[in-house]
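> Sequence plus predicted model, see below.
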Amino acid sequence: MGVWRDVPAALLPYSYVQAVEAAGGRAVVLPPDPAGAEILDVLDGLVLAGGADIAADRYGAAADPRTDSRPDRDAGEFPLVDADLPILGVCRGMQLLTVAYGGRLHQHLPDVVGHDKHRPDDGVYGSHGVRFVPGSRIDEIMSGDSEVNSYHHQAIADAGRLVVTGWSDDGVIEAVEDPTRRFLVGVQWHPEVDGDVRPFEALVSAAAR
């Protein structure tokens, strides 16, 4: 343990950087900054990473006691969604896209599905089956794979203006897209944890066009 462990920091799991680089991109980490959207003018694509819960008031709900939000991240990331860039949302990132598109979240998924397989324990990833809409962007990216990892206690209740293109085997929404955009895809799982660079390759490919 270092002596600076209690100092606020802007951090990102290195697996995201590795996934972007393995996909042929260069990673730039953006700290939360409500006034920082202009930085996107010099970037080619955007990954909205996983992390803390979206604040419930962002979708008109009272906060569940188990909701653990980061209002500073919300304030810095919501303005980025409107950028004319390819966007990949991962876990929290998918939920943020959903709320930005007028959707709502289940604040504690075990209350809805009756089990904790989507986050078996602190720091423990689950695994479950998944199905995709044939011909959708995520179906093309995943090339017929039918299982993904899982680590989340919140999930999409209403996708708003996004199109739902994937579900887990218990009916939880696992993928969303905006087919009117060059590339805007959200996934509920963590491909970077399993070293699956395909979603990142799709993002980099869209950014190169």
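Sure thing, it's come through.
> From now on I want contacts and neighbour counts done on CA atoms only, so please keep to that.
OK.
> right, and Ala202 touches Ile141 too?
Yes. With contacts counted by Cα atoms under 8 Å, Ala202 reaches Ile141, the gap being 7.0 Å.
> Same drill for the two, tell me which one is more crowded.
Taking other Cα atoms under 10 Å, Ala202 and Ile141 do not tie; Ala202 has more neighbours (20 against 16).
> what's that one in contact with, if anything?
Counting by Cα atoms under 8 Å, 6 or more residues apart in numbering, Ala202 makes contact with Ile141.
> separation between it and Asp139?
12 Å (Cα to Cα, to the nearest Å).
> what does Ala19 give?
19 Å.
> in stretch 4-17, what counts as buried?
16-17 (16 or more other Cα atoms under 10 Å).
> what's the answer for stretch 146-166, then?
Those would be 148-162, 164-166, for stretch 146-166 by 16+ other Cα under 10 Å.
> now swap in stretch 23-30 and tell me
Applying 16+ other Cα under 10 Å to stretch 23-30 flags 23, 25, 27, 30 as buried.
> Just the ones in strands from the residues you listed, please.
If you go by DSSP state E, the buried residues of stretch 23-30 have nothing in strands.
> returning to that earlier point: can you tell me which of the buried residues of stretch 146-166 are in strands?
Short answer: the buried residues of stretch 146-166 in strands (DSSP E) are 148-150, 155-158, 164-166.
> of all these, which comes closest to Arg198?
Of all those, Val148 has the smallest distance to Arg198: 12.9 Å, by Cα to Cα.
> show me the contacts for the closest one.
127-130, 189, 191.
> Just the buried subset of those, please.
Using 16+ other Cα under 10 Å, the buried members of these are 127, 130, 189, 191.
> Return the distance of stretch 126-133 from the chain's centre.
Computed by Cα atoms, centre = their mean, to the nearest Å, the chain-centroid distance of stretch 126-133 equals 16 Å.
> Also stretch 51-68?
The answer for stretch 51-68 is 16 Å, by Cα atoms, centre = their mean.
> Neighbour count for Ala19 and Asp139, which is higher?
Remark: of Ala19 and Asp139, Ala19 carries more neighbours, 24 against 18, as counted by other Cα under 10 Å.
> Helices of the chain, residue ranges please.
Here the chain has its helices, by DSSP state H, at 14-22, 71-77, 92-100, 110-113, 137-142, 198-207.
> of those, which approaches Ala61 most closely?
Taking the helices of the chain one by one with Cα to Cα, helix 92-100 is closest: 11.5 Å.
> Now do the closest one: everything it contacts.
Contacts for helix 92-100 (Cα under 8 Å, 6+ apart): 47-54, 58-59, 78, 81, 88-89, 104-105, 155-156, 158-162, 175-176, 185-188.
> try this one side by side with the last:
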Amino acid sequence: MTRPLIGISTYVEESARYGVWDVPAALAPSGYHELVQAAGGAAVLLPPDDPGRAAEVLGRVDGLVVAGGPDLDPVHYGAARDPRTGAPAAVRDRWELALIDAALAGDVPLLGICRGMQALNVALGGTLVQHIDGHVGAPGVMSRHPVRPVPGTRYAALVPEEAQVPTYHHQAVDQLGRGLVVSAEAVDGTVEAIELPDPRRWVLGVQWHPERDTDTRVMSSLIAAAGLHAALHAPTPVS
């Protein structure tokens, strides 16, 4: 059986060093494609492109992962820039927001990870807290903390227990975007997962980094949904 093909958003680093080379490169940490593969999917990296081509690109994959990374420019949710918000990544912002819009329009299963969850919320009209103090961990250090599922949500059906998750972030979801519900929270009330409750669509965002963990339950569910999406959109055989 053909594995569902999962597109993973990437970003451009202006100086990527390997061997004798020091050049711009589109990349994503290997944990993303390794998690997709461990959960039964095939992975393809999606470098930044013309946002107008996002639907065309998503027509070639069965599911989408929007990866973690730097802060979204607050211009996208109508806020003034907090001095603690990172430098803009305009090309990446436009590309990933276009990918999310195209995935939602085409019912392509979508998992947003960390920045990807925040981008999902912003794409649907939500806002972000630009800096949270005292949430977890020291600056610049990946740490772990518990998240609690919200009963009745897709996430709770996948992970019904309180789970320790790897986390690294200083921003969080504030006002929810259109149609989204909270599906997991930290002990301090920080939103840790959001989703669209429509059972016909698989759309979920997590604030933590499952690509830094061994738990594949969320990704396995995305892969299963992507397989169904592929079957529904398979071309009709010509007799």
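In hand now; what should we look at? Predicted model, so just to flag it, every value in this text is computed and none were measured.
> a markdown table for the ones in strands among the buried residues of stretch 146-166 of the first structure, including distance to Ala35 of the first structure?
Shown next, in a markdown table, are those (distance: Cα to Cα, whole Å):
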| residue | distance to Ala35 of the first structure |
| --- | --- |
| Val148 | 35 |
| Asn149 | 34 |
| Ser150 | 32 |
| Ala155 | 28 |
| Ile156 | 27 |
| Ala157 | 30 |
| Asp158 | 29 |
| Val164 | 31 |
| Thr165 | 32 |
| Gly166 | 33 |
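> Which one of the residues you listed is nearest to Ala37 of the first structure?
Ile156 (25.5 Å).
> what's the nearest residue to the closest one if we skip its chain neighbours?
Distance criterion Cα to Cα, 6 or more residues apart in numbering; nearest residue to Ile156 of the first structure, sequence neighbours excluded, is Leu105 at 4.5 Å.
> so what's the equivalent of the one you found over in the second structure up against?
Per TM-score structural alignment, the equivalent position to Leu105 of the first structure in the second structure is Leu128. Leu128 of the second structure sits next to 77, 118, 122, 171-175 when contact means Cα under 8 Å, 6+ apart.
> can those go into CSV with extra columns for distance to Glu13 of the second structure?
Output for these, formatted as CSV (distance: Cα to Cα, whole Å):
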residue, distance to Glu13 of the second structure
Tyr77, 25
Gln118, 21
Val122, 24
Gln171, 22
Ala172, 24
Val173, 26
Asp174, 29
Gln175, 31
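> Pick the one among those residues closest to Ala28 of the second structure.
Once Cα to Cα is applied, the member of the contacts of Leu128 of the second structure that ends up nearest Ala28 of the second structure is Gln118, at 17.6 Å.
> Quick one: map the closest one onto the first structure.
Per TM-score structural alignment, Gln118 of the second structure is aligned with Gln95.
> Name the residues that touch stretch 135-151 of the second structure?
Looking at what lies outside stretch 135-151 of the second structure - Cα under 8 Å, 6+ apart - the contacts are 155-157, 159-168, 182-188, 190, 192.
> mind running it again at 6 Å?
156, 162-168, 183-186 (Cα atoms under 6 Å, 6 or more residues apart in numbering).
> can you tell me the distance between the two ends of it?
So stretch 135-151 of the second structure: terminal residues 23 Å apart, Cα to Cα.
> mind listing what's buried in it?
135-136, 143-150.
> Among the contacts of Val148 of the first structure, which pair sits farthest apart?
The widest separation within those (Cα to Cα) is 14.3 Å, between Gly129 and Pro191.
> The contacts of helix 92-100 of the first structure, buried ones only, as a PyMOL selection?
Those of those that count as buried under 16+ other Cα under 10 Å are selected in PyMOL with:
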select buried, resi 47+48+49+50+51+52+53+54+58+78+81+88+89+104+105+155+156+158+159+160+161+162+175+176+185+186+187+188
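> Quick check: nearest residue in space to Ile54 of the first structure, chain neighbours excluded?
Nearest to Ile54 of the first structure is Ser69, by Cα to Cα, 6+ apart, at 5.5 Å.
> how many neighbours does that neighbour have?
Ser69 of the first structure: 15 neighbours (other Cα under 10 Å).
> if I look at it, how far off is Gln107 of the first structure?
Taken as Cα to Cα, the span from Ser69 of the first structure to Gln107 of the first structure is 11 Å.
> do Ala155 of the first structure as well
7 Å.
> Look up how far Tyr11 of the second structure lies from His131 of the second structure.
23 Å.
> More neighbours: those two, which one.
Higher neighbour count among His131 of the second structure and Tyr11: Tyr11, with 23 against 15, using other Cα under 10 Å.
> what's the matching residue for that one over in the first structure?
Tyr11 of the second structure maps onto nothing in the first structure, by TM-score structural alignment.
> which non-adjacent residue is nearest Tyr11 of the second structure?
Ala26 (5.2 Å).
> Map the one you found across to the first structure for me.
In the first structure, Ala26 of the second structure lands on Ala10 (TM-score structural alignment).
> same question, Gly63 of the second structure
So Gly63 of the second structure corresponds to Gly45, using TM-score structural alignment.
> OK, contacts around that match?
So Gly45 of the first structure contacts 85-87, 207 (Cα under 6 Å, 6+ apart).
> For these, could you give me JSON lines that also reports distance to Arg198 of the first structure?
Formatted as JSON lines, those follow (distance: Cα to Cα, whole Å):
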{"residue": "Leu85", "distance to Arg198 of the first structure": "18"}
{"residue": "Pro86", "distance to Arg198 of the first structure": "15"}
{"residue": "Ile87", "distance to Arg198 of the first structure": "14"}
{"residue": "Ala207", "distance to Arg198 of the first structure": "14"}
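> Closest one to Asp196 of the first structure out of those residues, please.
Ile87 (17.0 Å).
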